[in-house]
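Visitor: this is a predicted model, with the sequence first.
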Amino acid sequence: MGKGKVKTEQKSIINCLNDAKDEIASLADEMSEWRDNMEGTNLEYTSKYETVSESADTLEDQSSSLEDVISEIEEIKGFNLEKTTEVTLFQSKRPSRRDRLDMATTYLSAAKDELQDQVDEIREKVRQLEELDTLNQEQQKEKETLEESADNMEDQLNELDNIISELEGIEFPGMYG
């Protein structure tokens, strides 16, 4: 990490997800372009090419997966994607690719944590409904709807966790070494 400062900002869940998606797509484009520029040269047969190529592939795959997850999350009822969360980031005047990827994974983690809090709140509502001696038809339907929403969101949060793990494993080679 170069020179910089730590900055805390308020950002909505959906903005965290979309900003991360945009940054990951940008990094995927950069790495793909770098790989393309190495093809057809002696560099194509080096370990650097291999690292660049693997990074590009992983970024492209995870960018696509993230788009799917965001679409699924937007469809799940009962979650406030406009709720703001506090995000603490390292910022520098000239962020490296690693800094930019770390920013994206920080956004994803913040969104995931905030959505998990909402899942926990829904699970608590379900638990309260289950404590009632008898449920009328409306309460039973509400309980089932809440459980389904929480289950669907947890599936997407697991996918988000997998994406974050894949992104954290990416290596960026130096430009000259």
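Guide: Looks like it came in fine. Numbers count the residues shown, from 1 in each chain.
Visitor: CA only for contacts and neighbour counts going forward, please
Guide: Will do.
Visitor: quick one: the strands in the protein?
Guide: 5-12, 84-91 (DSSP state E).
Visitor: take the one below as the second:
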Amino acid sequence: MASNKILVIDDTTVVRVKVREMLPPGNFQVLEAKDGLEGLNLIRQEKFSLIMLDFLLPKMSGWEVFQQIQAQSDLRKTPLVIMSGRKEEVTEKISEPFEYFEFLGKPFDQKQLISAIKSAMAKAKLPRQETTQIHAYQPQPNTGAAAGNSGGEIQALNEKIAKMQAEIDTLKKQLTQVVTFIKQKVK
């Protein structure tokens, strides 16, 4: 029986097969998802030793899956390897250094894959501090008398948070573009 259950979320069959073939035989049970939505559904159904997540996915992007994982404390502890052929697309959304997950550039070889998995496992064990990332408010059961009016207020606050997060993401992207432009001009 495989001791480690790994989920590979990638829209390219070749990458999913490549990961399966590069892992040492017998130690791993590999489940596959071809898009973000399918991957997130599997994450909610199973407990994984490791998640390998492509950043550019159909139906639900890797960024959106990443946000869902980070929003749940039990999932946040799962070792994570984010894969992409274009690292700048990842750094537009998540700034370096990547403290709690590992990045694996595509294409990759077996040595790089194993190294990324080991690094992700080590990073997942690091103690987490409160992040500055904004997450949608998760309402808690309320037994107080004011519980009746809070639903509309919470929804309004969640909408404001989502709007602010979108503005922050846009500003980060613009800042990355400005820095890239300046670096090109300085050369």
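Guide: Looks like it came in fine. No experiment lies behind these values; they were computed from the predicted model shown.
Visitor: mind checking the TM-score on these two?
Guide: For these two chains in superposition, a TM-score of 0.26 is obtained (TM-score structural alignment, normalised by the length of structure 1); 64 aligned residues with a Cα RMSD of 4.5 Å.
Visitor: can you say which of the strands of structure 1 is nearest to N152 of structure 1?
Guide: strand 5-12 (20.4 Å; Cα to Cα).
Visitor: out of all of them, which helix in structure 1 is the longest?
Guide: helix 97-131 (DSSP state H).
Visitor: and it, what other elements does it pack with?
Guide: Counting contacts by 3 or more Cα pairs under 8 Å, 6 or more residues apart in numbering; DSSP states H and E, helix 97-131 of structure 1 packs against helix 13-38, strand 84-91, helix 137-168.
Visitor: what comes up buried for the last one?
Guide: Residues 142-143, 146-147, 149-150, 152-154, 156-157, 159-161, 163-164, 167 are the ones in helix 137-168 of structure 1 that count as buried (16 or more other Cα atoms under 10 Å).
Visitor: over to stretch 120-133 of structure 1?
Guide: I122, R123, K125, V126, L129.
Visitor: just to revisit the earlier point, okay if I get the helices and strands packed on helix 97-131 of structure 1 as TSV plus distance to S53 of structure 1?
Guide: Shown next, in TSV, are those (distance: least, Cα to Cα, whole Å):
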stretch	distance to S53 of structure 1
helix 13-38	6
strand 84-91	27
helix 137-168	14
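Visitor: K112 of structure 1 is nearest to which of those?
Guide: Short answer: helix 137-168, nearest of those by Cα to Cα, at 6.2 Å.
Visitor: mind giving me the packing neighbours of the closest one?
Guide: Against helix 137-168 of structure 1 (3+ Cα pairs under 8 Å, 6+ apart) you get helix 47-75, helix 97-131.
Visitor: in structure 1, which residue is most central in space?
Guide: L108 (3.4 Å; Cα atoms, centre = their mean).
Visitor: wait, doesn't it sit right on I164?
Guide: Yes. Counting by Cα atoms under 8 Å, I164 is a contact partner of L108 of structure 1 at 7.2 Å.
Visitor: which of the strands of structure 1 sits most buried?
Guide: Highest mean neighbour count among these (mean count of other Cα atoms under 10 Å): strand 84-91, with a mean of 17.
Visitor: that older thread, how close does the closest residue in space to the residue nearest to the centre of structure 1 that isn't next to it in sequence sit to Q62 of structure 1?
Guide: With sequence-adjacent residues excluded and distances taken as Cα to Cα, 6 or more residues apart in numbering, L108 of structure 1 is closest to L17, at 5.9 Å. Computed as Cα to Cα, to the nearest Å, the L17 of structure 1 to Q62 of structure 1 distance reads 13 Å.
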